[in-house]
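In: sharing a model that was predicted from the sequence below.
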Amino acid sequence: MSRPVPLLNTANVLTTLRIVMVPFFIWFMVADAGTHGLFRWLAVAVFAAAIYTDKLDGDIARSRGLVTNFGKIADPIADKLLIGSALILLSALGELPWWVTILILARELGITLLRFVVIRYGVMPASRGGKLKTVLQTLAIFLYLMPLGSLLGGGYAAAAFAVMMLAVLVTVVTGVDYVAKAWRLRTAGR
């Protein structure tokens, strides 16, 4: 018989901290208003710290057996809040095309809703492709957030755009894969 996992544990505290960081990230981005000054660097620092807590809380939860229902729900919500706010802000500042933000957010929302729809038939765990998607989105956003374009020139902007396009491609492909898995799961469950 396994012991119950306390709700208040290190992994859940880190997940909650990530959610709390999102408004600070947003505030720094808005305060910077595209000037790429101190507030932009602070936004980058908060984003980096929040992303690190994402890796850390997952590692801690798995290694110490601290997986909870709260964590299973709050962790992806925290991720989507952080990634979604970054994409929306970058597009609002004119630094990222809106179609990229809309496509990524539509996929994220759609797959999240799809998971809830098919949960009675089984759980759709994150795939390796889904994890790659998250890494690529995070890297692309980080490159866009870094105010280095004026220092490094057009090559930096082109590299950031290329990574974002790769992230978009993997986002779409894994979205289609999740829809196929959900269809199979639902069909098998009937």
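Out: That came through, no problem. Residues are numbered from 1 along each chain as shown.

In: please count neighbours and contacts with C-alpha atoms only from this point.
Out: Fine.

In: for residue 92, which non-adjacent residue is closest in space?
Out: Nearest non-adjacent residue to residue 92, counting by CA to CA, 6 or more residues apart in numbering: residue 98, 8.0 Å away.

In: now the helices for this structure?
Out: Secondary structure of the chain (DSSP state H): helices at 10-32, 38-63, 69-92, 98-118, 128-145, 149-152, 154-189.

In: turn those helices into a markdown table, columns for mean neighbour count.
Out: Output for the helices of the chain, formatted as a markdown table (neighbours: other CA atoms under 10 Å):
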| stretch | mean neighbour count |
| --- | --- |
| helix 10-32 | 19 |
| helix 38-63 | 18 |
| helix 69-92 | 18 |
| helix 98-118 | 16 |
| helix 128-145 | 19 |
| helix 149-152 | 11 |
| helix 154-189 | 16 |
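
In: structure two is appended below for comparative analysis:
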Amino acid sequence: MTTDFIILHGSAGNGKTTLSRRLHEHLRSPYFEFGWIPEFRSLSPSVQITQREEEQLSFENLMLVVKNYNRHGFKNIIITDLDDARIRDIPIQFEGFNYIIFTLYSDEDEVIRLRIQNRNNGNSYSDWEQSIKLNSLIRGRNKLPNEYRILNSSKDVESTLKELLNHLESHLPSRNNKIQVSKNDFYSYIKD
């Protein structure tokens, strides 16, 4: 049950943070949320940088960090909370590595709304309508190489964790990183 990188993805309200923490506890492996990367526009007002440039810089920094951990022998490195458009970059960034993408989704919009409105995991994101739109987009597009879709509407955390671990155990990595999904099938929160 060893892979280089485990990416947990999905719209807000689908359990990424909770499941990432449980997976981290179970595997005892490094865990990174994209939101932990500093926001440079607010740290250095003397440097003019757009939101797109900031996100690009932060993504590049995260890739350097996780690949460095891997170079030092760490496995099962958990990455979560990437912008949806960045998920399309994963097969390119991790070409030659053993990686797996778990995309959590819901088949019930009301579940997403209630989870976002009643969350207690420290996440302050509250736009449940946008999350429902992203969830629908994810459900309708083709999978990326090494991607598994996990329906997480009515499962408890332990059941979903067990399903993820079963996929990790039986996963045979695809070496074909050809992306069969258009950029238009992905959403980005970046507006500039």
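Out: Cool, got the structure. Since the model is a prediction, treat every value here as computed from it, not as a measurement.

In: now the TM-score, please.
Out: The TM-score (TM-score structural alignment, normalised by the length of structure 1) is 0.26; 86 aligned residues with a CA RMSD of 5.8 Å.

In: any idea how far the residue nearest to residue 92 of structure 1 is from residue 162 of structure 1?
Out: Taking CA to CA, to the nearest Å as the measure, residue 98 of structure 1 falls 16 Å from residue 162 of structure 1.

In: could you do residue 18 of structure 1 as well?
Out: 27 Å.

In: please name the nearest non-neighbouring residue to residue 74 of structure 1.
Out: In this structure, residue 74 of structure 1 finds its nearest non-sequential neighbour in residue 15, 6.8 Å apart by CA to CA, 6+ apart.

In: show me what contacts that neighbour?
Out: 53, 54, 57, 71, 74, 75, 78 (CA atoms under 8 Å, 6 or more residues apart in numbering).

In: and for residue 25 of structure 1?
Out: 42, 43, 44, 46, 47.

In: pick out the most distant pair among these.
Out: 42 and 47 (8.5 Å; CA to CA).

In: for the top strand by length along structure 2, name the packing helices and strands.
Out: What stands out as the longest strand in structure 2, according to DSSP state E, is strand 99-105. Applying 3 or more CA pairs under 8 Å, 6 or more residues apart in numbering; DSSP states H and E, we find strand 99-105 of structure 2 packed against strand 5-9, helix 128-140, strand 147-151.

In: the inter-axis angle of that strand versus strand 147-151?
Out: Counting by axes from the mean of the first three to the mean of the last three CA atoms, to 10 degrees, strand 99-105 of structure 2 lies at 30 degrees to strand 147-151.

In: following strand 99-105 of structure 2, which helix or strand comes up?
Out: Per DSSP states H and E, the first helix or strand lying C-terminal to strand 99-105 of structure 2 is helix 109-117.

In: pull out the buried positions in the longest helix seen in structure 2.
Out: Taking DSSP H as the criterion, structure 2 has its longest helix at helix 51-71. For helix 51-71 of structure 2, a neighbour-count test (16 or more other CA atoms under 10 Å) marks 51, 54, 55, 57, 58, 59, 62, 63, 66, 67, 70 as buried.

In: quick one: which two of those residues are the most distant?
Out: Maximum distance among these (CA to CA): 28.5 Å, for 51 and 70.

In: circling back: now render the contacts of residue 15 of structure 1 as a markdown table, adding distance to residue 134 of structure 1.
Out: As requested, those are exported to a markdown table (distance: CA to CA, whole Å):
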| residue | distance to residue 134 of structure 1 |
| --- | --- |
| 53 | 14 |
| 54 | 11 |
| 57 | 15 |
| 71 | 18 |
| 74 | 16 |
| 75 | 13 |
| 78 | 13 |
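
In: out of those, which comes closest to residue 102 of structure 1?
Out: Closest to residue 102 of structure 1, out of all of the contacts of residue 15 of structure 1 and judged by CA to CA, is residue 78, at 18.6 Å.

In: how close does the nearest residue to that closest one once chain neighbours are set aside sit to residue 56 of structure 1?
Out: Distances taken as CA to CA, 6+ apart place residue 19 nearest to residue 78 of structure 1, at 5.1 Å, with adjacent residues excluded. Note on residue 19 of structure 1: its distance to residue 56 of structure 1, by CA to CA, is 14 Å.

In: residue 30 of structure 1 now?
Out: 27 Å.

In: great, nothing more from me.
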